[in-house]
Structure formats: C-alpha cells, structure tokens
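Participant: this one's structure only:
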C-alpha cells in the first residue's frame, strides 16, 4: 500500500449532482460520523507506521479527503498530519495532499498547507456555465465564483508551490476547447480530465452501452490536439501524458489506463477500510470489506478482493479486451467502469469505443512525430 485516502469529513458543503460519493449506489456515508475522531486517526497512524516498518517502505502518500475535507477545520487537519507523521518509522517520509472543492480555501488553510507541505488539488469543471451546471450549493447557487477566488489566491507566487492542479469532470454539454481554455486561465500546474463515473448497469450520460459512437473520445481528442500542438505546453494533463508514455512503452501515471497495480486504500471516518473510492458507483457491496483499522492490519486488508487481492493484468479482463490491439495502453480502462450488475467486472469498460478512439488517435500522432525525429536524426548523421 503506497497511497492512503483518509476521509476526515464525510459530508460536503456542495450538492454536485455528479458526485460519486452521494449520488450513486453506496449510501453508507449516511451512517458514518461527520468528523473523524482523534482515536481513529491515532489508530490509522499506528497501522500506517507498522505497515511501512514491515515492508521497509521509505515513503507513503496520504490524501485528506471527504466529503469536503476542509469542513474538518484547520485544527483537526493540523492534528491529523502531526499524528500520522509521528507514527512513521525513522527516516520515512509522508507526502500529504488534500482534494477539495475549494470554496473554503483561505489564507488560514494555506498557512497550514505550507507548514505541513500539503499539496492542494481543486475541483473545477470549466467556466461559470460549465462548472455551475453540476457543482452547486444545496440551495442551487453555483460555486464557480467562490472557487475562482480560491484559485486566484492559490496561484499567488507565495502559495503556488502548494498547488497540485485542477480536477475536471467531463460533461459533453460543455465545449471541450472552451473548457480547456477556461481552466488554463487559472494557470494550473496540472489538469486531470475525468470521465464521469458509470458502468454497464448505470451508464454515463449520453454513453449508450455497447454503442459504437465515441462522444467522449471525440471530446478528449479535441483537447489533446490543442494541448499537444501548443509549444511550450501550458500545463500537464495526466491522462494524455500517461497515454503517450504507454504508447512509447512506458508506464501509466493514472489508474484509468494501463495495468497499474491497485495500491490505494480508503479509510472512512469510522475507521472502516475499503478499496478505491470509485467502486461506490457500482453497487453497495463492492466496497464492503468488513475490515477496520481497530481490528485489522493493512496487510490483512490488502488480501481482500476489493483491494490488492482483486484479479489484475490481462488475465482478469474480458476476452475481447485480451484480443484488442490497444490493450497495452488501455488496460481495460478504469476498474469501476467495467461493472455489470450480477456479472461483476470481467467486461470491457463502458467507455470502450471512446478509449479506443482516443488511444488510436494518440498512437498516430506520436508515431508521426517519432518518425519525423528519426528522419531528422538520420539526415543529421548523413550530413556529418
């Protein structure tokens, strides 16, 4: 286990209608404490320390999450990071991040982030019209103005070192290039473009399960072409950088592509141990482990099928995936997107045609540039 998602607050101050925590099958958030208790944090810290010592790991990442983690308040976050770091073996490093909707981000929280070297990821779906289509307050007001103010604060020279980047969920109703340019206006160091969560039983918006159309692939290709053709590039985009790396024989930096081993564990506010949070979008059972930090070690949890004990690699994929020419880059797509009720996860991604469209396009673009580089190198050698 190399990354721990720690839920420090189980509620949110926004009511986004595309949220994977509150708007999908798993509704157990209703039963959990709003705020993580100090003794739960202390037990998580003990489990984390013993795990690093047992496996001789010198580094681990913890992402403070929710709900909305900033609702926990600066004092709780300060105590949480102190407790986690104090429990690590000598010499081990703790990287800390927080993923927030941004509306509570202010100078006090940023001072805490500087004190503990906490990286800040913020969610934003584009300009005001695009973002406020989904990311709204419970009374229906849009959140864009408040998030934009937080991003301007985060982008100041004295705070920019703490900014990890923006997370944007794709909506086909939003023009891809307008979304991309509106996000670039905040000069983010990195973008994460996420496909909206869905599966074969509960398909994403405008994604007909089994249909050959590629609306999400077309959306992503438009952004890729603008991003790739701009020199120097104005930001990193994890999905595209990972895909280029995979096409060239490297490794993915995202679990949405390739054959990344599942190394993420989620701890809820009551100490329950679960796997990757995106499984909440499948059914109310896929996340259940029956394990918690008070009775079980992280090693025990890693043997559970919903964590690292689940099947991985090509042999875990559907037959059509194993026969696909883009398998090495796709890897079957995000695990949660393969789900079909009553039949598990041994299916292609519900986004299969979209992923194929994007991957083939990137392969052609990269191959063209690689060939041009080879010809240029050959011409240079011949002139010498």
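Facilitator: Received, thanks. Predicted, not measured: the structure shown is a model, and the values here were computed from it. Residues are numbered from 1 along each chain as shown.
Participant: Please make it C-alpha for all contacts and neighbour counts, starting now.
Facilitator: Noted.
Participant: Helices of the protein, residue ranges please.
Facilitator: Taking DSSP state H, the helices of the chain run over residues 38-55, 74-86, 107-116, 128-131, 144-154, 176-184, 215-229, 238-247, 298-302, 319-322, 327-330, 352-383.
Participant: ok, structure two:
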C-alpha cells in the first residue's frame, strides 16, 4: 500500500518513458552519455514488455487516484525509434485503454529524426502519436557535433525525416527542440529552423551548473541572454505567428501574472517523472548533468506507485515553490517569473541545488528585455485607444 501523500503534492502529469536507452548518434556534447552519470550502462538497452505493461498500469492508477482529465506521455530515449514504431504505438494505445474514461493522453515521441520514414510516420500518426524533433539548427553547419558512432554527420538523414514529417504528416508534427549556442547567429539559426516548418520551438539552455559550467560561464557577459533577446525581438516583430516558442510564451504569461508551467521558468510545481528501461522511477534526466545518481529515487514501477515517488525529497523540493529557493533568489524582484531557473542549473558540489541558476544574469537580461517589450506594446496599444 502506498504511503500517504502530503496534501501539497501536485500529481504527476507528464510521464517520460525510456522505451530505448541507447542512441544511434554520438553527439559530442550529450550530457546523458558523455556526462558524469553512467547509470545507463547498467540498464537494459530497451524497455521490455513487462516494464511497459506495468508502466501503463501505474500511469492509469495515478490518473484514477488524482482524477486527471489529461496527461502527457513522452516516449523518450536514447533514440526511442530504435524500439520500433509499432512498439511505441502499441504502448501508447495500452496507456489510453487503461486510463479512466475522460482522461485524454497526449503522446509524443522525441527523436533525432534520422530514423523517420514514411512507414514509421504513418504508424505513429495512425495511433495519435505526435513527433518532436531534436536539432541544433536548420542547416548542416549547425549540426556538426551531431554525428553517429562512426563520426559521420547525421544531418542528411535528420533533415530528410524532418521535411517528410512537415510535408506529409503536419498534424503529427509536435515541433523542434533546439539547444541555445551563443556562438551561432541567433536570427540565422531561428530562420533556418523556420524552413522546417515547425508548429512550435523549444529553446533550451545547455545543461550546466556551477561545478561544471556551460561554455562561457560563469563570466561577466550575458551571451545566452543576449542570444535569446535577439531571437525574441525577431519573433515578436513577426507578430508571433511564424511559430510558437514555449520559453517566450511562458515568460510573457508569467509577466502578465498568468499561471505558466515550464521547467525553466516560474514557480509552479514540477510534475514530470521518468521511467527507465529497467522500470526504475527517476527524476528527470537533466539532473544527470550534475553528478552520478542525481536522478535516482530508489523506486521502481513493480514495487512502488507514482504516489510514493511524490514523497521523494528531490521531487518534494521541486514542488515547494519559492520557499525552496536560495535566499538570494527569494529576495529577487524577478523570482515569480524566473523561479530560480532550471533546477539542474542551480547545482554546486558541496552545496546542492539551493543556489541561483548558473544562468542567473542571463535570465535577468532576458526577462527584463521581454518585460520592456511588453510595456512598449501596452503603451502603444493604450495610446492608440485614447486617440
């Protein structure tokens, strides 16, 4: 029987399932396979039938216990398509069949796009699985570090897959995930991605922390913040109709006092959980960029429910809101928007995660810039209304 969950615990709403724990690429900057955590080496390459079956049962159990009306199922890896599109589709159907009536399951597979072809895309689309693509930009030059295990470039296969998705299966296209590279031209990178016609973009800061900082940090400049500001201005000037950019939309919502949920901004409870290929219940992978075992909970889907995972100290810390932040963050006037930044980016060896983000100055630069543009727009609107 599950231990009682604290009243403050928000139920999980995003279930990230590692259907395959290996990748057909060997990206040279990958925090998962090249970082400090090596637990992937001791786990099965793929989630077996028993793991997937029990995971579906646990998700349904959690949805019923918390009367969820919708949830997000993310099929992840490694490269999840190595498990086969048919297996991904069958698992998505199994979860849908087991959740309570009235609970909508939004299923997405996150892929490097190199294995996308018409047969696989048709299978996924037929079973309501949308496809998110991970790329460093929309041109070959942006993706030089994304190579296979023989050192060959992944771009030719990836761009074929992304274009096939956009042209033949637009309703199944979830969008593109891109990690910010301040050495790249921001507008050129953004516009190159637009040529792949993504309905949405996720712009992510590279995983790093105070002990293992990202390139160029910590320092006096705000190269990451400047990069985001430049793309924001380009996106804003187009009327935001070209594509959705979640980071920008969430920042705007938070500045307007609206609730917003993103891992990088805001103080809303974090409600994502991971199931590894062996059935282990873990916190999100980004924590693995901090140290070996940082994502570990000691729980698994055969012996434990997701409610028990809600009681894990690491999960609870991410649901406490402002009270869990450092004193410096709590005193900051931007805290309601910034939320302390991405949890993994706060880590410092010997001090844990109760620190400002290693991107603190960059986030301040970006948030203040967006606030300024929002004020300018409001002033123009107000002025036009009074004339």
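Facilitator: Great, that's in hand. Please read all numbers here as calculations on a predicted model, not as lab measurements.
Participant: TM-score for this pair?
Facilitator: After superposition, the two chains reach a TM-score (TM-score structural alignment, normalised by the length of the first structure) of 0.95; 376 aligned residues with a C-alpha RMSD of 1.4 Å.
Participant: Any chance of JSON lines for the helices of the first structure, columns mean neighbour count?
Facilitator: Output for the helices of the first structure, formatted as JSON lines (neighbours: other C-alpha atoms under 10 Å):
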{"stretch": "helix 38-55", "mean neighbour count": "18"}
{"stretch": "helix 74-86", "mean neighbour count": "17"}
{"stretch": "helix 107-116", "mean neighbour count": "16"}
{"stretch": "helix 128-131", "mean neighbour count": "18"}
{"stretch": "helix 144-154", "mean neighbour count": "18"}
{"stretch": "helix 176-184", "mean neighbour count": "18"}
{"stretch": "helix 215-229", "mean neighbour count": "18"}
{"stretch": "helix 238-247", "mean neighbour count": "20"}
{"stretch": "helix 298-302", "mean neighbour count": "18"}
{"stretch": "helix 319-322", "mean neighbour count": "16"}
{"stretch": "helix 327-330", "mean neighbour count": "22"}
{"stretch": "helix 352-383", "mean neighbour count": "15"}
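Participant: any idea how far residue 290 of the second structure is from the counterpart of residue 342 of the first structure in the second structure?
Facilitator: If you follow residue 342 of the first structure across to the second structure using TM-score structural alignment, you land on residue 350. In this view, residue 350 of the second structure and residue 290 of the second structure are 12 Å apart by C-alpha to C-alpha, to the nearest Å.
Participant: ok, those two, which is more surrounded?
Facilitator: Ranked by neighbour count (other C-alpha atoms under 10 Å), residue 350 of the second structure and residue 290 place residue 290 first, with 28 against 7.
Participant: Residue 205 of the first structure corresponds to which position in the second structure?
Facilitator: Matched across to the second structure, residue 205 of the first structure falls on residue 215, judged by TM-score structural alignment.
Participant: Next up, the contacts around the most centrally placed residue in the second structure.
Facilitator: The centroid of the second structure falls nearest to residue 263 when counting by C-alpha atoms, centre = their mean (7.1 Å). Residues in contact with residue 263 of the second structure (C-alpha atoms under 8 Å, 6 or more residues apart in numbering) are 270, 341, 342, 343.
Participant: which residue lines up with the second one in the first structure?
Facilitator: Which is residue 341 of the second structure. Residue pairing (TM-score structural alignment): residue 341 of the second structure is matched to residue 333 of the first structure.
Participant: Check residue 111 of the second structure too.
Facilitator: By TM-score structural alignment, residue 111 of the second structure lines up with residue 100 in the first structure.
Participant: The match of residue 205 of the first structure - how many residues pack around it?
Facilitator: 13.
Participant: what do you get for the one 5 residues further on?
Facilitator: Other residues lying near residue 220 of the second structure total 8 when counted by other C-alpha under 10 Å.
Participant: ok, now how distant is it from residue 362 of the second structure?
Facilitator: Taking C-alpha to C-alpha, one finds residue 220 of the second structure at 10 Å from residue 362 of the second structure.
Participant: what's the answer for residue 212 of the second structure, then?
Facilitator: Residue 212 of the second structure is 17 Å from residue 362 of the second structure, by C-alpha to C-alpha.
Participant: before we move on, what about residue 74 of the second structure?
Facilitator: 29 Å.
Participant: Mind listing residues that contact stretch 325-342 of the first structure?
Facilitator: So stretch 325-342 of the first structure is in contact with 197-201, 243, 246-247, 255-259, 278-279, 281-283, 313-314, 317, 321, 344-352, 355-356, 359-360, going by C-alpha under 8 Å, 6+ apart.
Participant: Give the buried residues for it.
Facilitator: 326-340 (16 or more other C-alpha atoms under 10 Å).
Participant: again with stretch 20-37 of the first structure
Facilitator: Applying 16+ other C-alpha under 10 Å to stretch 20-37 of the first structure flags 20-22, 24-26, 29, 32-37 as buried.
Participant: how far does that stretch stretch from start to finish?
Facilitator: Stretch 20-37 of the first structure has an end-to-end distance of 24 Å (C-alpha to C-alpha).
Participant: which residue numbers in the second structure go with it?
Facilitator: Counting by TM-score structural alignment, stretch 20-37 of the first structure lines up with residues 31-48 of the second structure.
Participant: starting at the chain centroid, how far to that stretch?
Facilitator: Taking the mean of its C-alpha atoms, stretch 31-48 of the second structure sits 18 Å from the chain's own mean (C-alpha atoms, centre = their mean, to the nearest Å).
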